[in-house]
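[1] Following is a predicted model, sequence given first.
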Amino acid sequence: MNRMPTFDRIQLADGRNLSYSLSGAPRGRPVLYCHGMPGSAYEVAWGACAAELNAVSLIAPERPGYGGSEAHPAYSFERWAEDVAFLLDHLGIPCVDVLGYSAGGAFAIATAHKLSKRVRRLILVSSVAPYDSPGCFEGMSVSNQEMIRLARQDLVQLESAIAPLATMPEQMTAHFIQGLAACDQSLLSSQPELCEILGKNTQRALQQGGAGLISDLALLVTDWAYLLSGIAMPVALWQGEKDHSVPPAMTSFLSKQLPTAELHSMPEAGHLLRFSHWEEILRQLSDQTQAGS
C-alpha cells in the first residue's frame, strides 16, 4: 500500500532550493499535494501504491523551511504560487489537480486562486480556514489554540517555544498523536506503519528546526480570506466530524465561500481522514476524471 517517494530538488529563480517528491503513477493524472504542518513531502508515502492503482501522479513540494526546501525570510502565499508555477514548468506539466491536507489546504487554496488557469480541480482534506471564521475554535485542541494565539501575538515568543520541540521530532509526533480523537488513535493502533510514516514525516519536516512551522503560522494568522474569491473550478471538501485539529466549522465556512464545493462529511473520522479514507478520495478523483469533469 505504501512506498517511499522519490525526492528531488530544483533551484528557483531567486536562487533558493525547492525540494519535492514524486510518487504514484509516473504517467498518471498529475495531482499537486500540499502537505500539513509541520509536514514534508514524505507524507505521500502513505497510499503511494493506491495512487498508482488509480492512475494518479503525486507531486509534493516542500514549503520553505521544511525538508530540503530553503527557508525564506518574507514568504507569502503569492510567492508560494510562483514557486509552484516554476516547479510545474520545470516538470513540463501545464495543468494539475491540487490537493491540500490540513494547513496545506490554505496553500492549495492560494494555488487555485493565483494559478486558476492551471488548476483543474481543488481537493481540500481536513483543511484549515481563516482563523477568524465563525466557530473555528469550537472543539479545537487547547494546544492548537495556544499555538495560534502565540502566532498572533508574539512570533518571537512562539519561536522560543517551538525551538526545543523542533529538536525532538519523536516528542512532537507523540504530542500530536495525544491530541487526536479516539477514532484516530484506533486507526494508528491498527496501522503501525502509519505511525512510522508520521514519525518520519515529522523528522524530515523538522530537519531545519522549526523554520517551516514558524513560516506557516506567520501566514496562517493573517487575513487570507481573499484567496477564496474567484475559485470557479470544481472543489471537493473532505471533513471528519470528530476532528480536534481542524474542527468541522472550518469546512462549513469553506463550503459557504466556495460555490462549486461538494462536501463529504465523515461522521466517524477525525483529523487522520486523509489516511483513513485515502482510497475513497482517490476513487472519487478517478471517477470524476473518467466522467470528464
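    Yep, that arrived. Numbers count the residues shown, from 1 in each chain.
[2] contacts and neighbour counts: CA atoms only from here.
    Will do.
[3] Look up how far residue 95 lies from residue 119.
    Here the criterion is Cα to Cα, to the nearest Å. By it, residue 119 lies 6 Å from residue 95.
[4] Neighbour count: those two, which is higher?
    residue 119 (23 against 20; other Cα atoms under 10 Å).
[5] Disregarding residues adjacent in the polypeptide, which is nearest to the more buried one?
    Spatially, and ignoring its direct neighbours in sequence, residue 119 is nearest to residue 96 (5.2 Å; Cα to Cα, 6 or more residues apart in numbering).
[6] Does that neighbour touch residue 30 like I think?
    Yes. Contact criterion Cα atoms under 8 Å: residue 96 and residue 30 qualify, at 5.3 Å.
[7] Presented hereafter is structure B, for comparison with structure A:
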Amino acid sequence: MSSFTTSSTSNKSVADGTCTLDDGRRIAYDICGAKNGHPVFHLHGWPGARTEVSLFAVQAAELGARIIAIDRPGIGLSTPQPRRTVLDHALDIRQVAKHLGLKEYSVMGVSGGGQYALACAFMISPEELRSVALVCGQGPVEISLRGMKFGNQIVVRGFQYCPSFIRLLMHGVSWTLKLLNMDRMSNESILQRVQTLNRWNLLGVPEMDRKVMADPDTMLAVITSVREHFRQGVDGCLEEGRITTSHLGFDLRDVKRNVRLWYGREDTDVPAAIGEEIARQLGENSTLRLEDATHLSLVVDHQRPILEDLLDAAGYRRIAMAED
C-alpha cells in the first residue's frame, strides 16, 4: 500500500451512501441534483472519484437530473476487487441501482469512465438503461492514439508493455509527495500552488483549460476528486490502468443501442479521433458530437447540452411533460 493517502481533514471522508454487494464488497456513492429527477449514474474519470459529481450539481438540479456518482473498486471508499473487468463493474452498477430502488436510469461515462459506460451499453437492457453518454470517454485500447499528447501515450504504452515500470514510477511519485508534505496539505493550499503554476503557464495546459482552471470552485472539486482517488493508495489507480489497457471483453459492433458521444476537437488527453473511431465501430448505434473544446473545458463548459441530450434520449422530458 502506498503512503500517498488523503487525510480526513483535506477532503470529503464520508460518502452520501454505500451499497453492500452480493459478494460482500462495498460501493460508495454521492448524489446531487434534483431529488426526484431522472437517475443518471456518473462514471468518474481516471484519476477521479465519486466526489467529481459536485461539478454537475447546479446544472443537474436545473434540468431535473438526479446524478449518482460511484467510487469504482479500490478507489475512494469502495472495496477493492482484484482482476476486475469493465463488465464486472457494469454488474456492480446494476446492484447499486437495485439498492436505490431504480427501475430505469441513464449512464454518463466521463474520460476514464468511458469504457465502463460502453460496458453498460453492451450488458444492460434498454428497458433498464434508458440512455448512455460518453464525455471525452476512453475507448478500446486497440484504437489508435493519434492526437494524444506524448505524456499520455507513454502512460498507455507503459501499462501495455511494461506495467512494472509504471508501478515503480507511481510509488516513487507517492513517496516524493510525502517528502514534500503534499499528503498533509489542505485542498486550498494545493489550489494556491496550482493557480500560481497556471498563472505562469508552467503546467503546459491549453488556453481553454487554463480558463476553466482559473475558477476556484471547479479546481477545488477536481483536487478533491483526485485526492479521493488515492485514498487507499496507488493500487486502485494501477488497477484502473491495467483495465484501461486491456481488451473490453466484447466488440463494439455488438452494442445494439444508441450511444451519445461527446468529444473536443482540441482535446489531447482523449482526442476526438478516439470518439470518431468509436462512432465508426458502433455504426448507426452512435450519435457523435464534436465541440470546439479541450478535455476539461468539454466537461465543465458543455454540461447543459450533454445532460439535456442524455435526458431527451431517455425520454425523461417527454414523460415529465405528459405528467404536467
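    On my side now, so go ahead. Quick caveat: nothing in here was measured; it's all calculated off a predicted structure.
[8] Please state their TM-score.
    The TM-score (TM-score structural alignment, normalised by the length of the first structure) is 0.89; 284 aligned residues with a Cα RMSD of 2.4 Å.
[9] returning to what we had before: in the second structure, what residue corresponds to the residue nearest to residue 119 of the first structure?
    Using TM-score structural alignment as the criterion, residue 96 of the first structure maps onto residue 105 of the second structure.
[10] got the contact list for its match?
    38-41, 128-131, 314 (Cα atoms under 8 Å, 6 or more residues apart in numbering).
[11] Looking at the first structure now, which of those residues still hold up?
    Contacts conserved in the first structure for the contacts of residue 105 of the second structure, using both residues aligned by TM-score structural alignment, their matches' Cα atoms under 8 Å: 38-41, 128-131.
[12] and these as CSV, adding secondary structure?
    Formatted as CSV, these follow (DSSP: H, G, I helix; E, B strand; the rest coil):
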residue, secondary structure
38, strand
39, strand
40, strand
41, strand
128, coil
129, strand
130, strand
131, strand
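[13] quick check, nearest of those to residue 203 of the second structure?
    Nearest to residue 203 of the second structure among these: residue 41, at 31.4 Å, using Cα to Cα.
[14] Map the closest one across to the first structure for me.
    In the first structure, residue 41 of the second structure lands on residue 32 (TM-score structural alignment).
[15] if I read this right, that match contacts residue 97, doesn't it?
    Yes. The criterion here is Cα under 8 Å, and residue 32 of the first structure meets it with residue 97 at 6.2 Å.
[16] Scan the second structure for its longest helix.
    helix 163-179 (DSSP state H).
[17] Please pull up the helix or strand immediately following it.
    helix 187-199 (DSSP states H and E).
[18] now stretch 94-104 of the second structure, how far from the chain's geometric center?
    Its chain's C-alpha centre and that of stretch 94-104 of the second structure lie 20 Å apart, by Cα atoms, centre = their mean, to the nearest Å.
[19] Please identify the buried residues of it?
    By neighbour count on 16 or more other Cα atoms under 10 Å, the buried set for stretch 94-104 of the second structure is 94-97, 104.
[20] which residues in the stretch 151-293 of the first structure form strands?
    In chain order, the stretch 151-293 of the first structure shows strands spanning 207-210, 235-240, 261-266, with DSSP state E, counting those that start in this stretch as the criterion.
[21] now do the stretch 1-150 of the second structure
    Going by DSSP E, counting those that start in this stretch, the stretch 1-150 of the second structure shows strands at 17-20, 26-33, 38-43, 65-70, 105-110, 129-135.
[22] can you redo the ones you listed as a markdown table with distance to residue 216 of the second structure?
    Output for these, formatted as a markdown table (distance: least, Cα to Cα, whole Å):
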| stretch | distance to residue 216 of the second structure |
| --- | --- |
| strand 17-20 | 27 |
| strand 26-33 | 20 |
| strand 38-43 | 22 |
| strand 65-70 | 22 |
| strand 105-110 | 21 |
| strand 129-135 | 22 |
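[23] Can you check which of those strands gets nearest to residue 280 of the second structure?
    Comparing those by Cα to Cα, strand 129-135 comes nearest, at 14.5 Å.
[24] Give me the mean deviation of the closest one from the first structure.
    Following the fit onto the first structure, the mean deviation recorded for strand 129-135 of the second structure is 0.8 Å by mean Cα distance after the TM-score superposition for the first structure.
[25] Read off where that strand ends up in the first structure.
    The aligned range for strand 129-135 of the second structure is 119-125, by TM-score structural alignment.
[26] Outside of the matching stretch itself, which residues are in contact with it?
    Residues from elsewhere that reach stretch 119-125 of the first structure, judged by Cα under 8 Å, 6+ apart: 95-102, 105, 108-109, 111-112, 233-239, 273-274.
[27] Over to stretch 153-161 of the first structure?
    By Cα under 8 Å, 6+ apart, the surrounding residues in contact with stretch 153-161 of the first structure are 147, 150-151, 210, 214, 218.
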